[in-house]
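1. coords below, sequence missing:
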């Protein structure tokens, strides 16, 4: 308490102000919506059969909630999809995964952080031969 008086800082700064969750009119902004437990923002994971978008084998929506929870769900899904192929004809056995999980995780984080949420949400598409991560926007100028 004494430190606050010396520094002449207010005793309490609402977290909404501290995190800039409200606009100049006092309404919640897009960041607040992204962090809320319930929102109107989908986050779609689509799995296709083959190498094009002709046949959808599975479509899952992990959105409509806090972006941090959504990230956790997407991360868990990608860990489940990253199957291990083991060659047991050699010693020690050789394990090969479909993709480097750390690289894909970084790409997902970049898609979430650098996405222009005023356009639309990112989308993840999984094909037999690749994983597409679509994010709108880019790095700031």
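-> Arrived safely, thanks for sending. What you see is a predicted model, and the numbers here were worked out from it, not measured in a lab.

2. please count neighbours and contacts with C-alpha atoms only from this point.
-> OK.

3. hmm, residue 134 is touching residue 123, no?
-> Yes - under the contact definition of CA atoms under 8 Å, residue 134 touches residue 123, with a separation of 5.1 Å.

4. so these two - more neighbours on which side?
-> Using other CA atoms under 10 Å as the criterion, residue 134 and residue 123 rank with residue 123 on top: 19 against 16.

5. touching, the more buried one and residue 47? I think so.
-> No - assessed by CA under 8 Å, residue 123 is found out of contact with residue 47, at 11.1 Å.

6. ok, which stretches of this protein are helices?
-> Taking DSSP state H, the helices of the chain run over residues 2-7, 15-18, 30-35, 67-81, 101-114.

7. from residue 94, how far out is residue 76?
-> 24 Å (CA to CA, to the nearest Å).

8. ugh, typo on my part, it should be residue 68
-> 34 Å.

9. and if you look at residue 86?
-> As defined by CA to CA, residue 86 lies at a distance of 6 Å from residue 94.

10. and what of residue 109?
-> In terms of CA to CA, residue 109 sits 29 Å off from residue 94.

11. can you check residue 114 too?
-> 36 Å.

12. structure B:
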């Protein structure tokens, strides 16, 4: 795994794994169910990923969307490829909804709804991190084929 994946807490934050991608629980939650979808590659440019990684992105995003639909009932979903500090290819996956959602021992409001996500208003799960990860992982287990 690359340094970006390690920085986001792998393996403790691992939710799901594909051949070319990992889905990690985002250490801070701007909305409930926020994730990091990270390429296992050492590529630092999206276009440098192998074709197989691009193809598998369809499966990874479909799995994420199926799981988060059931977990938080989002209205929209944002995939943010920021890569300003952490250089390896990754997306911040932010499910968007009006109001609050609860699960895994945490309640989180979407402070930016219906505008841009308020990343600075994110909730840090701290003591609930393991419970939140296990709760979300259960939704993924049912979504992966």
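-> Yes, it's here. Note that this is a predicted model, so its numbers are computed, not measured.

13. TM value for the aligned chains?
-> TM-score of the superposed chains, computed with TM-score structural alignment, normalised by the length of the first structure, equals 0.26; 67 aligned residues with a CA RMSD of 4.8 Å.

14. about what we covered before: which one's more surrounded, residue 114 and residue 94 of the first structure?
-> Per other CA under 10 Å, whichever of residue 114 of the first structure and residue 94 has more neighbours is residue 114, with 16 against 12.

15. gap between the more buried one and residue 4 of the first structure?
-> In terms of CA to CA, residue 114 of the first structure sits 36 Å off from residue 4 of the first structure.

16. give me the secondary structure label for residue 6 of the second structure.
-> On the three-state scheme (DSSP: H, G, I helix; E, B strand; the rest coil), residue 6 of the second structure is labelled helix.

17. same check, this time on residue 15 of the second structure
-> Looking at residue 15 of the second structure with three-state DSSP, the answer is strand.

18. surely it touches residue 133?
-> Yes - the criterion here is CA under 8 Å, and residue 15 of the second structure meets it with residue 133 at 6.7 Å.

19. give me the common contacts of those two.
-> Jointly contacting residue 15 of the second structure and residue 133 under the rule CA atoms under 8 Å, 6 or more residues apart in numbering are residue 25.

20. ends of stretch 81-95 of the first structure, what's the gap?
-> End-to-end distance for stretch 81-95 of the first structure: 15 Å, by CA to CA.

21. contacting residues for the nearest residue to residue 39 of the second structure once chain neighbours are set aside?
-> What sits nearest to residue 39 of the second structure in space, not counting adjacent residues and going by CA to CA, 6 or more residues apart in numbering, is residue 21, at 4.5 Å. Listed by CA under 8 Å, 6+ apart, the contact partners of residue 21 of the second structure are 37-40, 53, 57, 60.

22. just those residues now: which is nearest residue 7 of the second structure?
-> Closest approach between the contacts of residue 21 of the second structure and residue 7 of the second structure, by CA to CA: residue 38, at 11.1 Å.

23. residue contacts, the closest one?
-> Applying CA under 8 Å, 6+ apart, we find residue 38 of the second structure in contact with 4-5, 21-24, 88-91.

24. could you check how far it is from residue 3 of the second structure?
-> Residue 38 of the second structure is 11 Å from residue 3 of the second structure, where distance means CA to CA.

25. which residues of the second structure fall in strands?
-> 14-17, 21-25, 35-39, 76-80, 90-96, 100-103, 106-109 (DSSP state E).

26. residue 68 of the second structure: which of those is closest?
-> Closest to residue 68 of the second structure of those, according to CA to CA: strand 90-96, at 7.3 Å.

27. in the second structure, where's the longest helix?
-> The helix that spans the most residues within the second structure, counting by DSSP H, is helix 51-72.

28. for it, buried residues please.
-> Within helix 51-72 of the second structure, the residues scored as buried using 16 or more other CA atoms under 10 Å are 53-54, 57, 60, 63-69, 71-72.

29. any chance of those residues in a markdown table, plus distance to residue 129 of the second structure?
-> As requested, these are exported to a markdown table (distance: CA to CA, whole Å):
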| residue | distance to residue 129 of the second structure |
| --- | --- |
| 53 | 28 |
| 54 | 30 |
| 57 | 26 |
| 60 | 22 |
| 63 | 21 |
| 64 | 19 |
| 65 | 21 |
| 66 | 22 |
| 67 | 18 |
| 68 | 17 |
| 69 | 20 |
| 71 | 16 |
| 72 | 17 |
